[in-house]
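# Structure for the following, please:
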Amino acid sequence: MAENSDLKVGWLVSNLKTNDFEELFNTELASSRMRAGVCISGCQKADITVYPLNFRQADHNPNLVFMAKYVPDSNTGQYLDDSGKRWAFWLKKIKKLHSKKGKLILDYTDNHFVNPGIVGDFYRKIKPMVHALVLPSDRMKSNVAASWDKETYVIPEPVEVDFIEPGKRQLDVSTALWFGHITNLGWLLEFIQTEIHKAPPRRLIILVNNNPVDAVKQAAKNAPKGMEISLAKWTVDTMRKASKISHYSIIPSNKDDPRKSGVSPGRLLTSLAMGLPVIASPLDSYMPFKEYFSLIGTDEGLNLMKNPLGRE
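Below is the predicted model:
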């Protein structure tokens, strides 16, 4: 690709406050941060023309467009193209690209083709104009097989933190850490009302985008008595700091959910890289690493929750 001087790349990315590439590496959307950001960096190193994000100027004329996760509206007014504008803005650019025989490649980290609602509607509308999908896992490739018969490429997410040696954390106040996008929060809220009762930590740290105070408060009513829940906004820096005062990471999910079951092992590998023992659901992309984490709902997982550092 680097030899193709005619190649001009554009990226469509949601929830940005600016059109600057640097913002990608701080966004809460992992699919933008660890996928779009890495791809753009690689293109730039290969001397491939990459237009500013969302290629807004009249002279921005890409012939290859990558589309990150479509988010219709943050409902906060803090991002570009909110208030319902993003649908028309992106669709106009995609139609123009298609009319010029350009290629549209979706970075497809959730299986939206089969999901109801406005996000699924957008993906189904642009589907005839899509050239290929970039997927985070082999399981996602299997998930989309019934609804997609064109090109696919499997590219997992990188680990975004430096590796940290497991530390000698004091166990006076046992602390569990959960971090992730708000679309994954529901499984955690269910977990703290059910499974976590078998061996509750003294404290649970939740790092998430947005600020779902009401949802967390509602779930906390059915949480183990005496368990302190701390809620904070996710950033790479807060995640690193939280990992240093946590004893293990929990990643509850649903391996049978066709939208999420094909996710990459990103959160698992990030937790391990931060030196934390992990208790997680058996997602397909996690299982190649089954020697290095414990499964939720097993005796091993329960023992890890009771004694995360393996002390007698």
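# going forward, measure contacts and count neighbours with C-alpha atoms only.
Will do.
# tell me the contacts of Lys101?
By C-alpha atoms under 8 Å, 6 or more residues apart in numbering, Lys101 lies in contact with Asn63.
# Try it again at 10 Å.
Lys101 is in contact with 63-64, 95, 129, counting by C-alpha atoms under 10 Å, 6 or more residues apart in numbering.
# isn't there a helix covering it?
No: using DSSP: H, G, I helix; E, B strand; the rest coil, the assignment for Lys101 is coil, not a helix.
# May I see the contacts of Lys101 organised as a markdown table, with distance to Met239, secondary structure and neighbour count added?
Listed next are these as a markdown table, based on distance: C-alpha to C-alpha, whole Å; DSSP: H, G, I helix; E, B strand; the rest coil; neighbours: other C-alpha atoms under 10 Å:
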| residue | distance to Met239 | secondary structure | neighbour count |
| --- | --- | --- | --- |
| Asn63 | 37 | coil | 17 |
| Leu64 | 34 | strand | 18 |
| Lys95 | 39 | helix | 15 |
| Met129 | 38 | helix | 18 |
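# Second chain to compare with the first, below:
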Amino acid sequence: MLHLHYLTPCSPEDDLTTLARSNLASVRLRAAPVVRISRALGWRVTFGEVISENPSIVLIGKIGSQSIEVRQKLWLEEIQRIKQNSQIFLDYTDHHLSFNSPMTSFYEAAIQLVDRCIVPSASMASLLMKFWKGPISIIEDPIEIECLAPKEMSKKPITLLWFGHSTNIDFLIKFIGSRFLEGDRIRFIVLSNEVGLNHFASSNLSSKANIEFNLALWSLNNITEAARIADMCIIPSDLNDSKKMGASSNRLITALALGLPTAADNLPSYQEFAKYYCSLQGNDFRNILNDPTKYGPRVSEAQIKLIPRFRMNKIEQDWKNFLLNSVATS
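Next comes the predicted model:
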């Protein structure tokens, strides 16, 4: 029987349900599909920070910054211990090799030990090629919600939705402070983790517009309920920030699945889908802000043509094909 171990900060006592409900997107969107499809193949599957025995495949998930010095030492020792008898794959979802972060030294060392890398976007693959000359496979992030139909009418004042990790909050703060005009009346729903919400609430935010904020913790239930209220979604970023250049398209695809006309900065992984959203640069943003419903047909088309590509069953099939091909060519 083939044996896959997913190297992750999760506890070995956790079950698949715990992985699928994790607050960490790297666990929920990357680890859970791999564990689920590997078990469906009849493989033995283990996960956690200690590698059990000598697996056929070890898949390195996102290490995270918590207790990084201790975790880095443990993970590298575990990888080196089993390398002679196992295939080692790295799921590389954040481009820590391009800037100095607490996790950079781990990835600099780990990438020397792996046989193949997996990334969530073509843009990340292109970036990684500068640091890794071995094979790279692209497996995108799945979406987790059912489609909601675009609204036929928008309310006044307009309600905007923003959702994201705390690392993206500063982009939102900067955007609010610079892109709205005097006379704009806006309601804003902001969904993030506790760190992000606290940072947003304590920021010295100023805007010419009259804005009413509603802050809440991100969850699948909250994002769905917020989408039923919101008229549109915004995803501001920084096109000069190297940390964002390899980001996946997941937030954009999720916003479209939620039925929301969306205005976003043109991150590399978004550009393939440019016809389905409005750029935050230029006059288009004011147009969508004035009447989001005019962009509803774009959302409907995206739900038909794009969303099936990102469904969980499709992404699990991609992981299945990748794993079976890896075994066949080993």
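# hmm, back to that, output the contacts of Lys101 of the first structure in JSON lines, with distance to Ala199 of the first structure appended to each entry.
As requested, the contacts of Lys101 of the first structure are exported to JSON lines (distance: C-alpha to C-alpha, whole Å):
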{"residue": "Asn63", "distance to Ala199 of the first structure": "54"}
{"residue": "Leu64", "distance to Ala199 of the first structure": "51"}
{"residue": "Lys95", "distance to Ala199 of the first structure": "53"}
{"residue": "Met129", "distance to Ala199 of the first structure": "50"}
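# tell me, stretch 135-153 of the first structure lands on which residues of the second structure?
Using TM-score structural alignment, the residues of the second structure aligned to stretch 135-153 of the first structure are 119-137.
# Which positions within the matching stretch qualify as buried?
119-125, 127-128, 136 (16 or more other C-alpha atoms under 10 Å).
# thinking again about what came up before, go through the contacts of Lys101 of the first structure and name the one nearest Phe89 of the first structure.
Of all the contacts of Lys101 of the first structure, Phe89 of the first structure sits closest to Lys95, with 10.3 Å by C-alpha to C-alpha.
# quick one: what's aligned to that closest one in the second structure?
Structural alignment (TM-score structural alignment) places Lys95 of the first structure against Gln80 in the second structure.
# Pretty sure Asp107 is one of the things Leu132 of the first structure touches, is it not?
Heads up, residue 132 of the first structure is Ala, not Leu. Yes: Ala132 of the first structure is within contact range of Asp107, at 8.9 Å (criterion: C-alpha atoms under 10 Å).
# Now do the shared contacts for the two.
By C-alpha under 10 Å, 6+ apart, the residues touching both Ala132 of the first structure and Asp107 are 66, 153.
# The two - which one has more neighbours?
Neighbours were tallied for Ala132 of the first structure and for Asp107 using other C-alpha atoms under 10 Å; the higher tally belongs to Asp107 (23 against 20).
# that older thread, residues touching the match of stretch 135-153 of the first structure, excluding its own?
With C-alpha under 10 Å, 6+ apart as the test, stretch 119-137 of the second structure has contacts from 30, 89-98, 108, 111-112, 114-118, 138-142, 242, 244-250, 267-270, 322.
# what ranges do the strands span in the second structure?
Applying DSSP state E to the second structure gives strands spanning 3-7, 44-48, 57-60, 87-91, 116-119, 136-138, 158-163, 185-192, 210-217, 232-235, 262-264, 278-279.
# ok, back up a step: ok, the nearest residue to the match of Lys95 of the first structure once chain neighbours are set aside to Ala31 of the second structure distance?
Once flanking residues are discounted, Gln80 of the second structure sits nearest to Leu113: 7.4 Å by C-alpha to C-alpha, 6 or more residues apart in numbering. The gap separating Leu113 of the second structure from Ala31 of the second structure is 20 Å, by C-alpha to C-alpha, to the nearest Å.
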